[in-house]
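Student: Need coordinates for the following:
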Amino acid sequence: MPYFKPFKMIILGFDGVLGSVLSGALDLFSFTGVSWQRFSNESVEPRFNVQIASLGGGDIRCSNRLIMQAHCDIRDVTECDLLLVPTIGDSIDKVLKQNSELLPHLVRLANTKADIASNCSGAFFLAKAGLLDHKIATTHWAMPISLRQIFHWWTYKKISL
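Tutor: Model (predicted):
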């Protein structure tokens, strides 16, 4: 019997996603703790139950031309512990326009107990859905100006290291 309940995680798949980030996130969260358990000859108890969800559950055409198969339809996801929006690999404007039907599902899941995170330029999806209004967010170091130009309400603070 597991000593914990695995986190239910959904990774959002969309045409134009950066393929390495989509598959990398799947690997990272699917194998969190699992490799150690195997090396230690322990029974395998995954920490995350990870699925890639796309609109309609259809294939995902990554920016590197890799085609990945989704596990489920985002419309069927009623709850999750964590929703991850990975990096946009193609033109941000093009990807946001072509995948605009995903935005209501981000808002819908944000209104549940789900934590929502993005990787790099995935923050543009969250901004477009209105989920970053009056919030602190991070994105790639070269993208804050683009984010501000697209979403005029957004301001950023440059942090010196």
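
Student: okay, CA-based contacts and neighbour counts for the rest of this
Tutor: Will do.

Student: which residue sits closest to the most centrally placed residue in the chain in space, ignoring its chain neighbours?
Tutor: Centroid-nearest residue in the chain: residue 85, 1.8 Å away (criterion: Cα atoms, centre = their mean). Counting by Cα to Cα, 6 or more residues apart in numbering, residue 118 is the residue found nearest to residue 85 once chain neighbours are left out, at 4.5 Å.

Student: Could you give the number of residues near that neighbour?
Tutor: Neighbour count for residue 118, taken as other Cα atoms under 10 Å: 20.

Student: give the contact list for it.
Tutor: For residue 118, the contact set (Cα atoms under 8 Å, 6 or more residues apart in numbering) comprises 84, 85, 86, 87, 126.

Student: Let me know the next secondary structure element after the lengthiest helix in the chain.
Tutor: As assigned by DSSP state H, the longest helix anywhere in the chain is helix 19-30. Remark: after helix 19-30, the chain's next helix or strand is helix 34-39, criterion DSSP states H and E.

Student: Another sequence for comparison is provided below:
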Amino acid sequence: MQRRVLIVVFPGFQLLDMAGPADVFATAGLLAPEHPYAVEVVAPGGGAVPAGNGVTVTAAALGETTGPVDTLLVAGGPALPARLADRELVAGVARLAAGARRVASVCNGAFLLAEAGLLDCRRATTHWLSAGELQSRYAGVEVDAEPLYIEDGHVWTSAGVLSGVDLALALVARDHGHALAGDVARGLVVYLHRPGGQSQFSTPMRAMTPRSEPLRELQTYIDANPGADLSVPALAVRVGMSARHFSRVFTEQTGLSPGRYVERSRADTARRLLELTGLPLEAVARESGLGSPETLYRVFRRHWRVSPGDHRRRFQSKER
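Tutor: Down below sits the predicted model:
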């Protein structure tokens, strides 16, 4: 059965918000011809639609699009806030969503879903830079800026730009299993289907870059040596500070306490080991500096809302 995917764009949309998911669905159809997707691009008025980077795509007219829809996906882009007053765009999304099996957004495309009333009383995410505005503008939406994507009923929302690829891979996995989603990811040479509960930020991204060069070097040391003694006293010695002064300065310059930074760095290491190696959980816990399988389990649930074993079963590379 062919699944019809409509991607809604507008003048000034983010090209990757459209192209990333479109290539995921197209690649899934190539790898599994028995599970085809038909991707269509629609926009108010149709015709030539310029993306924010100057590339122009051809779209069908949103107002004239009819028929059953499997997946309605709304792109985002810097120009979107100015488009929220376009009643044709908002009404068109609301109309198509009413007949779609599921609805999704990429980046600040969540604003368009919210404007159409599709996120009322739902949990949703968007690009972390826009999360505060989404919450203040639409009080009925429960905004969570942390995850890469969120599923709430039949409505999916995702974070910034390339997280649209993660979202599309998750939709393919939901439709046809994680094996096909993994094959698509490898075919596109992208990260092997990150779970939605994973933060939008890797450990270095989640922390600000310190002004102090010794602290920048210390961050590199922590990320490269998860099994070392990374206690506050030991780290303070490495940068020649008292433990109390070090904790204050590190937190001030990175936005994370030393303990939180270390835990997140070790959690990232554990995630990579689970995906790329066949090490038993005891060894993963030891190599990542988390110590025991019990601690590994607690940290994994806290950061990614899944167990280490479940994460490995779903996302371990076949090419390790």
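
Student: just to revisit the earlier point, after superposing, tell me the mean distance of the longest helix of structure 1 to structure 2.
Tutor: Following superposition, helix 19-30 of structure 1 is found to deviate from structure 2 by 1.8 Å on average (mean Cα distance after the TM-score superposition for structure 1).

Student: circling back to that earlier point, what's the spacing between the equivalent of the residue nearest to the centre of structure 1 over in structure 2 and residue 173 of structure 2?
Tutor: Counting by TM-score structural alignment, residue 85 of structure 1 corresponds to residue 74 in structure 2. Residue 74 of structure 2 is 20 Å from residue 173 of structure 2, where distance means Cα to Cα, to the nearest Å.

Student: all helices of the stretch 1-150 of structure 2, in order?
Tutor: Assigned by DSSP state H, counting those that start in this stretch, the helices in the stretch 1-150 of structure 2 fall at 15-31, 80-83, 87-98, 109-115, 131-137.

Student: Quick check: which of those helices is nearest to residue 58 of structure 2?
Tutor: helix 15-31 (12.2 Å; Cα to Cα).

Student: Which strands or helices does that closest one pack on?
Tutor: Packing contacts for helix 15-31 of structure 2, counted by 3 or more Cα pairs under 8 Å, 6 or more residues apart in numbering; DSSP states H and E, involve strand 37-43, helix 163-176, helix 178-188.

Student: how about the match of residue 85 of structure 1, what does it touch?
Tutor: Residues in contact with residue 74 of structure 2 (Cα under 8 Å, 6+ apart) are 7, 8, 9, 104, 105, 106, 109, 110, 112, 113.

Student: So which bit of structure 1 is stretch 15-22 of structure 2 matched to?
Tutor: Against structure 1, stretch 15-22 of structure 2 falls on residues 19-26 (TM-score structural alignment).

Student: Tell me which residue of structure 1 matches up with residue 152 of structure 2.
Tutor: Checking TM-score structural alignment: residue 152 of structure 2 goes with nothing.

Student: contacting residues for residue 152 of structure 2?
Tutor: 122, 123, 124 are the contacts of residue 152 of structure 2 under Cα under 8 Å, 6+ apart.

Student: doesn't residue 5 make contact with residue 38 of structure 2?
Tutor: Yes: the pair residue 38 of structure 2 / residue 5 is scored as a contact, 5.9 Å apart, by Cα atoms under 8 Å.

Student: more crowded one of these two?
Tutor: residue 5 (23 against 14).

Student: list the contacts for whichever residue in structure 1 pairs up with the more buried one?
Tutor: The equivalent of residue 5 of structure 2 in structure 1 is residue 9 (alignment by TM-score structural alignment). Applying Cα under 8 Å, 6+ apart to residue 9 of structure 1 gives the contacts 48, 49, 50, 51, 80, 81, 82, 83, 84.

Student: Reformat those as TSV; add distance to residue 104 of structure 1.
Tutor: As requested, those are exported to TSV (distance: Cα to Cα, whole Å):
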residue	distance to residue 104 of structure 1
48	25
49	23
50	21
51	19
80	16
81	18
82	17
83	14
84	15
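
Student: Pick the one among the residues you listed closest to residue 73 of structure 1.
Tutor: Nearest member of these to residue 73 of structure 1, counting by Cα to Cα, is residue 51, at 10.0 Å.

Student: Just give me the neighbour total for the aligned residue in structure 2 for residue 62 of structure 1.
Tutor: Aligning on TM-score structural alignment places residue 62 of structure 1 opposite residue 51 in structure 2. By other Cα under 10 Å, 20 other residues sit near residue 51 of structure 2.

Student: likewise residue 56 of structure 1?
Tutor: 12.
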